[in-house]
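S.K.: all I have is the shape, not the residue letters:
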């Protein structure tokens, strides 16, 4: 029975160590100021955006870029330059050719924020034909991390106190 104490303590410490980062909320999102109706290949767009820690509080970051990736693998990066209030940046972005792209904003030290798929149209389409509108950014979901933290804490509590609960539940021997 004495050997269960150190093991239970180790499990509890491991559980707390793993659960705390999940509950700490070390994440950020990027919100774009506005988007043009369409992106035309070859044109440069000045995109303003704000990085918000926990999705709320504007925060300055070490380095930020808007990164675009073509479905074929070509990847380009455009540096964000601090502009205006806390956490606000501007990047000059250009899609070199028409087609489907994905894009994200890096926000070091936080994980990159994916902005989803985007289509750049050829200059001939820009004059009169409609293109698909830009896709709004999706917010990361924190619920799975909270559920994981609670599950780990519960597992640690069971490991720590489980043997004691079983001992109290048994009828006394005569």
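M.R.: Structure's in. What do you need? Note that the structure is a prediction, hence the values are computed from the model and not measured.
S.K.: use CA for all of it now, contacts and neighbours both
M.R.: Will do.
S.K.: centre of the chain to whichever strand or helix holds residue 158, how far?
M.R.: Assessed by DSSP states H and E, residue 158 sits inside helix 143-169. Averaging C-alpha positions (C-alpha atoms, centre = their mean, to the nearest Å) puts helix 143-169 28 Å from its chain's average.
S.K.: next one for the comparison:
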């Protein structure tokens, strides 16, 4: 029944007009100024159907500098695109992917750019999971009140609200690796990305702090 209801909701949105979900494949935790990066992503109509033949763009908004718009190129796989760019000067950079399908776009969390030759400690698992929840397009279909300073993206509430639910980590991992759903697609997530998302969605404080939960010394 739930699957039928979700399918009916999607059908309603189709009749109202198209929408798309952008999923970033491999998002670095940070960028190094002056280095080249290739950002790969997929575009799915209504969260399901991979869309080819689009003309997506990446908008780069560096700190205290003008925006730069870079065209993406199609990959051989259906609905897959890539854009190569040079990381700007050190600071927080804002990246927005314009899908090329209507006005649908994905604003990522601000990304850190470190100075040439520099590095940054790994993000806590919860913070990384929150970043990926947006970058993978999860927030397009699932509202989540646990997101901090959420980028202003379109939210089509096809799936359930996930904020404050503290889902079991094992359940989250199984669901993302094997969706077995007529609505939720298999995004081909890496084990590392799934693990970070599971920490964020489960509210696991111990895992989020590297095992130093309450009572740890």
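M.R.: That came through, no problem. Keep in mind that what you see is a predicted model, and the values were worked out from it rather than measured.
S.K.: give me the TM-score for this pair.
M.R.: In this superposition the chains share a TM-score of 0.60, using TM-score structural alignment, normalised by the length of the first structure; 123 aligned residues with a C-alpha RMSD of 2.6 Å.
S.K.: for the helix holding residue 158 of the first structure, packing partners?
M.R.: Other helices and strands packing on helix 143-169 of the first structure, by 3 or more C-alpha pairs under 8 Å, 6 or more residues apart in numbering; DSSP states H and E, are helix 4-24.
S.K.: tell me how far residue 35 of the first structure lies from residue 110 of the first structure.
M.R.: Residue 35 of the first structure sits 23 Å away from residue 110 of the first structure, going by C-alpha to C-alpha, to the nearest Å.
S.K.: and residue 5 of the first structure, by the same measure?
M.R.: For residue 5 of the first structure, the distance to residue 110 of the first structure - C-alpha to C-alpha - is 38 Å.
S.K.: beyond the strand ranked longest in the second structure, next helix or strand please.
M.R.: Counting by DSSP state E, the longest strand found in the second structure is strand 36-45. Per DSSP H and E, the first helix or strand lying C-terminal to strand 36-45 of the second structure is strand 49-50.
S.K.: check the mean deviation of the helix or strand following that following strand from the first structure.
M.R.: Sequence-wise, the next helix or strand downstream of strand 49-50 of the second structure (DSSP H and E) is strand 57-61. Its aligned residues in the first structure lie a mean 1.0 Å from strand 57-61 of the second structure after superposition (mean C-alpha distance after the TM-score superposition for the first structure).
S.K.: strand 57-61 of the second structure maps to which residues in the first structure?
M.R.: Counting by TM-score structural alignment, strand 57-61 of the second structure pairs with residues 65-69 of the first structure.
S.K.: run through who's touching the matching stretch.
M.R.: Residues outside stretch 65-69 of the first structure that contact it (C-alpha atoms under 8 Å, 6 or more residues apart in numbering): 75-80, 91, 93, 95, 101-107.
S.K.: any idea how far the equivalent of residue 46 of the first structure over in the second structure lies from residue 63 of the second structure?
M.R.: Here residue 46 of the first structure is matched to residue 38 in the second structure, going by TM-score structural alignment. In this view, residue 38 of the second structure and residue 63 of the second structure are 20 Å apart by C-alpha to C-alpha.
S.K.: three-state assignment of residue 120 of the first structure?
M.R.: Here residue 120 of the first structure is strand, with the state taken from DSSP: H, G, I helix; E, B strand; the rest coil.
S.K.: what's the match for it in the second structure?
M.R.: So, by TM-score structural alignment, residue 120 of the first structure is matched to residue 113.
S.K.: show me what contacts the equivalent of residue 102 of the second structure over in the first structure?
M.R.: Counting by TM-score structural alignment, residue 102 of the second structure corresponds to residue 110 in the first structure. Applying C-alpha under 8 Å, 6+ apart to residue 110 of the first structure gives the contacts 26, 27, 28.
S.K.: can you do 6 Å?
M.R.: residue 27 (C-alpha atoms under 6 Å, 6 or more residues apart in numbering).
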